[in-house]
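K.L.:
how does the following fold in three dimensions:
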Amino acid sequence: MEIINRSIQFFENYDSIILDYLIHFGLAILIFIVGRFISIFVSNQLRKILILKQVEPTIIKFTASSSRYTIMGLTLVAVLGQLGVQTSSIVAIIGAAGLAIGLALQGSLSNFAAGVLLILFRPFKVGELVMVSNIRGTVDAIQIFSTTILTPTGEAVTIPNSHVLATSIINFTRQPNRRIDLTIGIDYKADIKQVYQILLSSVERTPNITKELGIIIRLDELAASSVNFLVMVWTNNDNYGPVRTLILENIKMDLDHHNINIPYQTLDVNIKQ
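P.N.:
Predicted structure coming up:
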């Protein structure tokens, strides 16, 4: 009986304090539940949006996880504040730690920020032929901190995203059509008008050229050992390589058929006794 009486007396003396703690504890649990629900919801929505944008799976996973953990971190701070813990010191410690980590990982953070910008603006995507930092090849992967390019000779080149964003990016496959530019050197003895007709015939009988965009053949330069003609013709991007090869083959065969020489540089050596 004495224990019960003491318990009743204790609750009568501290009932307001206990009730206040129970209310704060209940609100803390409610904040945790709501914060957890919001973190899961935001993470799932971000994942769906990035999947629709056809972003790399690695980046999707990282972005969704980062958003979830960020919201949960803010939720825990709010929960501790509701329980009476001084959160200002915790926020200060987190801020100082974040600053120290940011300074230590400055290069990595710049690569990460550049990766985010590459995802948002999408100057290229996986499978496209590009030239980045004087490296030409097919984009193999766009990762969080770097971009991987496969060169025509089979090397996999990994470039930090900060370098990718800081240099000029040439995308060869983004547009549906691409122009073929050729310089053809002809012997000075050849008839210019005849050469023009031969070049035009060679181009026109090449399959898969886009005649609607025009064919340009003009005299471009009187070089040291040749008269240079510029040949410009459009084709579908997928056919660029084969069409360029066929045009060169046709031009060479037609010039040989008409006995028109393609000169090359020569060197005269005079020996004096």
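K.L.:
make it CA atoms for all contacts and neighbour counts henceforth
P.N.:
Fine.
K.L.:
ranges for the helices of this protein?
P.N.:
2-52, 57-82, 87-104, 106-121, 161-166, 192-204, 240-257 (DSSP state H).
K.L.:
let's have these in JSON lines, adding distance to L219 and mean neighbour count.
P.N.:
As requested, the helices of the chain are arranged in JSON lines below (distance: least, Cα to Cα, whole Å; neighbours: other Cα atoms under 10 Å):
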{"stretch": "helix 2-52", "distance to L219": "50", "mean neighbour count": "14"}
{"stretch": "helix 57-82", "distance to L219": "51", "mean neighbour count": "17"}
{"stretch": "helix 87-104", "distance to L219": "58", "mean neighbour count": "12"}
{"stretch": "helix 106-121", "distance to L219": "41", "mean neighbour count": "17"}
{"stretch": "helix 161-166", "distance to L219": "38", "mean neighbour count": "18"}
{"stretch": "helix 192-204", "distance to L219": "8", "mean neighbour count": "16"}
{"stretch": "helix 240-257", "distance to L219": "16", "mean neighbour count": "16"}
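K.L.:
which one, of those helices, ends up nearest to V132?
P.N.:
helix 161-166 (6.4 Å; Cα to Cα).
K.L.:
helices and strands around the closest one, which ones?
P.N.:
Contacts defined by 3 or more Cα pairs under 8 Å, 6 or more residues apart in numbering; DSSP states H and E place helix 161-166 against helix 106-121, strand 146-150.
K.L.:
please give me the structure for this one as well, since I'd like to look at both together:
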Amino acid sequence: MLNINPSQLTNYADKFINVLIDYSPKLISAFLILFVGLYAIRLINRIIRKLMIKRNLDPTLTKFLADILLWALRILLFVTFISKLGIETSSFVAILGAMGLAVGLSLQGSLSNFAGGMLIILFKPFKVGDTIEAQGVIATVSEIQIFVTKMLTANNQTVFVPNGALSNGNIINYSMQGERRADLTFSISYDSDIKKAKDILLEVLLQNPKVLKVPAPEVFVKNLSASSVDFAVRPWAKNENFAAVFSLTLENCKKALDEAGIEVQPFTVGMNKTV
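P.N.:
Here you go, the predicted model:
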């Protein structure tokens, strides 16, 4: 049977109370720093977000920078908290560094995508709503995330392109300039009247209200091939009207030439992607 000496219990209790009294200022100050720090971090994060929104920063960049600041301040607060408790922080920081290196080596691809996302957000080769061609995909950008860019194709398929590959490859932005030119070629027989054909093609462009007057549409002889006279037909249109202008130009030019009795050779082509 265990014999407990009351005097020993009293002695242990006194020692515990003395340690608690000696340590309580550190404990109280550490938790005070923790609670005040958490409140201050939330306040700072809210203020920083509002400032970035006021300066019209990109929403993706605003969220990313605010999140980075939030976690950096939390880590700093945690290190301060354990330091105030009297725990040695140098070994703790070394462990964090080693963990960071190990995670970095295991996530090299993800870090590449992360860096690519930062480059896209900072240099803005495209923005949400732009139609781009990259990595073999033509689609409209619906969301720029930190690791991938989410895009929607014309046939309503969602495509996720890694930002690392996207930032290191060629990007064609069809929306950046606001206007686009369709480069079409119409081929007619050598027996046809060149001037008449040119006037007909130009009239078709001028009659289309969606074809811009400035820059002016152009029609000119592009090439004299072995079996045809090739006309370059170049209407300009707003981005939102480009597909309609492209298809209507092909249709209306063919109809107008047929009505005029001008033979269209079977090599008429459209050089632009209708996206």
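K.L.:
with both chains overlaid, what TM-score comes out?
P.N.:
Remark: TM-score between the superposed chains equals 0.80 [TM-score structural alignment, normalised by the length of the first structure]; 254 aligned residues with a Cα RMSD of 3.1 Å.
K.L.:
circling back to that earlier point, can you say which of the helices and strands packed on helix 161-166 of the first structure is nearest to R174 of the first structure?
P.N.:
Using Cα to Cα, the nearest of those to R174 of the first structure is helix 106-121, at 13.5 Å.
K.L.:
that closest one aligns to what range in the second structure?
P.N.:
Taken onto the second structure by TM-score structural alignment, helix 106-121 of the first structure occupies residues 108-123 there.
K.L.:
what about the matching stretch, how far off from the first structure?
P.N.:
Stretch 108-123 of the second structure, aligned to the first structure and superposed, deviates on average by 1.8 Å (mean Cα distance after the TM-score superposition for the first structure).
K.L.:
centre of the chain versus that stretch, how much separation?
P.N.:
The chain centre lies 10 Å from the centre of stretch 108-123 of the second structure; the measure is Cα atoms, centre = their mean, to the nearest Å.
K.L.:
re the thing from before, can I get the helices and strands packed on helix 161-166 of the first structure in a markdown table including distance to V55 of the first structure?
P.N.:
A markdown table is the format used below for those (distance: least, Cα to Cα, whole Å):
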| stretch | distance to V55 of the first structure |
| --- | --- |
| helix 106-121 | 7 |
| strand 146-150 | 13 |
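K.L.:
relative to D238 of the first structure, which of those is closest?
P.N.:
Of those, nearest to D238 of the first structure by Cα to Cα is strand 146-150, at 17.7 Å.
K.L.:
residues in the second structure aligned with the closest one?
P.N.:
Going by TM-score structural alignment, strand 146-150 of the first structure lines up with residues 148-152 of the second structure.
K.L.:
same thing with stretch 169-180 of the first structure?
P.N.:
Using TM-score structural alignment, stretch 169-180 of the first structure pairs with 171-182 in the second structure.
K.L.:
what's in contact with that stretch?
P.N.:
With contact meaning Cα atoms under 8 Å, 6 or more residues apart in numbering, stretch 171-182 of the second structure is reached by 125-126, 130-134, 233-239, 242, 246, 270-272.
K.L.:
filter those residues to the buried ones?
P.N.:
Neighbour counting by 16 or more other Cα atoms under 10 Å classes 126, 130-134, 233-239, 242, 246, 270 among these as buried.
K.L.:
widest-spaced pair of these?
P.N.:
Among these, F126 and V233 lie farthest apart (Cα to Cα), at 28.8 Å.
K.L.:
counterpart of I44 of the second structure in the first structure?
P.N.:
Checking TM-score structural alignment: I44 of the second structure goes with V42.
K.L.:
give the contact list for its match.
P.N.:
A64, S67, R68.
K.L.:
if I look at the aligned partner of M131 of the first structure in the second structure, how far off is E143 of the second structure?
P.N.:
In the second structure, the residue paired with M131 of the first structure is E133, using TM-score structural alignment. Taking Cα to Cα, to the nearest Å as the measure, E133 of the second structure falls 15 Å from E143 of the second structure.
K.L.:
same check, this time on N163 of the second structure
P.N.:
12 Å.
K.L.:
what residues are shared contacts of these two?
P.N.:
T149.
K.L.:
so which of the helices and strands packed on helix 161-166 of the first structure gets nearest I4 of the first structure?
P.N.:
helix 106-121 (61.9 Å).
K.L.:
tell me what angle that closest one forms with helix 87-104.
P.N.:
Going by axes from the mean of the first three to the mean of the last three Cα atoms, to 10 degrees, helix 106-121 of the first structure is angled at 90 degrees with respect to helix 87-104.
K.L.:
what sits against the nearest residue to A141 of the first structure once chain neighbours are set aside?
P.N.:
Leaving aside its sequence neighbours, A141 of the first structure sits nearest to T148 (Cα to Cα, 6 or more residues apart in numbering; 5.1 Å). Applying Cα under 8 Å, 6+ apart, we find T148 of the first structure in contact with V139, D140, A141, I142, A156, V157, T158, I159.
K.L.:
just among those residues, which is most surrounded?
P.N.:
Among the contacts of T148 of the first structure, I142 has the most neighbours (other Cα atoms under 10 Å), with 24 neighbours.
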